[in-house]
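Asks: coordinates only, sequence not included:
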């Protein structure tokens, strides 16, 4: 497996991984049609190319994991807490020691094979080198697999929020981990 910084040519592969992993993880929670709507809105390849081009600004980064030359997972660390990665977010977070892991998804066939951990480790290593101390992420409160993944790596619940998908509100947990205490499992 190779974990590297994403480039613009990876945008379509990242979108495909997002669609597959969202359906595998969230069809029972949200419904397949809501998953498709969300993936279409959040993972448009044109938008992904722009986000990848902005990697490195304000503590952001997009990483992909490849096996035999195929993208099987990705992670996206944002400079800000609102999921945006633009100049205003970079300025507002430049002095902070916390970043958000807004996206970490892996093809279902690669779940529990170390791909997610490798992506998280790469992002954490780069962030720590930039002086970032903590990493924050959000999971659905009833996403047992996601919660187990983050719990095993040292993330702790620091808050709760709700977010709307398909007109329904869903409970989410805000998780935070110290990069110096992050565990690879």
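Replies: Now that the structure is in, tell me what you want to look at. Predicted model only: the values in this text are computed from it and were never measured.
Asks: contacts, neighbours, all on C-alpha from now
Replies: OK.
Asks: ok, then the element right after the host helix or strand of residue 49?
Replies: Per DSSP states H and E: residue 49 is located in helix 45-53. For helix 45-53, the following helix or strand on the C-terminal side (DSSP H and E) is strand 61-67.
Asks: okay, the angle between that next one and helix 45-53?
Replies: 110 degrees (axes from the mean of the first three to the mean of the last three Cα atoms, to 10 degrees).
Asks: Check it against this one:
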């Protein structure tokens, strides 16, 4: 029971940090203004959650073009630390390669679930006509993913089905990822 509670708390905390590192990476990739003075409502939150790990990693891991690799490496390192800690606490006898692989698969899973939540948030915000900083921020994150789908999938009766199509694609990718993980790990 205590191991399950510890695991739950650790999973939540690590998911928050890793997901925020990935959000930071994605915002940088999409060239979204990362300053709070630029109207980004989440910038102070993102920086307060991630600076402690991204800034030291950035000294050793350079960016690759627009890709903030330090944030990606930081997210992976946090997930790897989680898997290692759970492995030690549980007294398991997993090979280090299994830990590395599981952390990589979890990183991909966090990316997909984060995308799913962004699309859900964007879709919910689109139901309301009031303009807000959060709605504009979510639009900056999700619109680049919806544009290719909108070129293929026309609006039907004035309803934009592209968010539903994107969520379907994300869920298919999650199924493929979990199947691949089961084949690789076992």
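Replies: Received the coordinates, thanks. All figures in this text were calculated on a predicted structure; none of them were measured in a lab.
Asks: care to give me the TM-score?
Replies: The TM-score (TM-score structural alignment, normalised by the length of the first structure) is 0.31; 101 aligned residues with a Cα RMSD of 5.6 Å.
Asks: re earlier: okay, buried residues for the helix holding residue 49 of the first structure please.
Replies: Of all the residues in helix 45-53 of the first structure, those buried under the rule 16 or more other Cα atoms under 10 Å are 45, 48, 49, 51, 52.
Asks: which secondary structure elements does the lengthiest helix in the second structure contact?
Replies: Counting by DSSP state H, the longest helix found in the second structure is helix 96-126. Secondary-structure packing of helix 96-126 of the second structure (3 or more Cα pairs under 8 Å, 6 or more residues apart in numbering; DSSP states H and E): helix 2-29, helix 69-90, helix 133-152, helix 162-185.
Asks: Same list (those helices) but as a markdown table, adding mean neighbour count and distance to residue 43 of the second structure.
Replies: Shown next, in a markdown table, are these (neighbours: other Cα atoms under 10 Å; distance: least, Cα to Cα, whole Å):
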| stretch | mean neighbour count | distance to residue 43 of the second structure |
| --- | --- | --- |
| helix 2-29 | 17 | 9 |
| helix 69-90 | 20 | 14 |
| helix 133-152 | 16 | 10 |
| helix 162-185 | 15 | 25 |
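Asks: Now render those helices as JSON lines, adding distance to residue 56 of the second structure.
Replies: JSON lines is the format used below for these (distance: least, Cα to Cα, whole Å):
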{"stretch": "helix 2-29", "distance to residue 56 of the second structure": "13"}
{"stretch": "helix 69-90", "distance to residue 56 of the second structure": "9"}
{"stretch": "helix 133-152", "distance to residue 56 of the second structure": "26"}
{"stretch": "helix 162-185", "distance to residue 56 of the second structure": "31"}
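Asks: Could you give the number of residues near residue 170 of the first structure?
Replies: Counted with other Cα atoms under 10 Å, residues neighbouring residue 170 of the first structure total 15.
Asks: mind checking the SS state of it?
Replies: Here residue 170 of the first structure is strand, with the state taken from DSSP: H, G, I helix; E, B strand; the rest coil.
Asks: What angle do helix 162-185 and the longest helix of the second structure make with each other?
Replies: If you take the same axes, to 10 degrees, helix 96-126 of the second structure sits at 170 degrees to helix 162-185.
Asks: buried set for helix 96-126 of the second structure?
Replies: By neighbour count on 16+ other Cα under 10 Å, the buried set for helix 96-126 of the second structure is 99-100, 102-116, 118-123, 125.
Asks: what residues are up against the spatially closest residue to residue 104 of the first structure that is not a sequence neighbour?
Replies: Closest residue to residue 104 of the first structure apart from its sequence neighbours, by Cα to Cα, 6 or more residues apart in numbering: residue 75 at 4.3 Å. Shown in contact with residue 75 of the first structure (Cα atoms under 8 Å, 6 or more residues apart in numbering): 61, 62, 63, 64, 101, 102, 103, 104, 105, 119, 120, 123.
Asks: element containing residue 75 of the first structure?
Replies: In this structure, residue 75 of the first structure sits in strand 70-78 according to DSSP H and E.
Asks: Can you give me the buried ones in the helix or strand that that strand is followed by?
Replies: Downstream of strand 70-78 of the first structure, the first helix or strand assigned by DSSP H and E is helix 87-93. Neighbour-count burial for helix 87-93 of the first structure, with 16+ other Cα under 10 Å as criterion, is recorded at 89, 90, 93.
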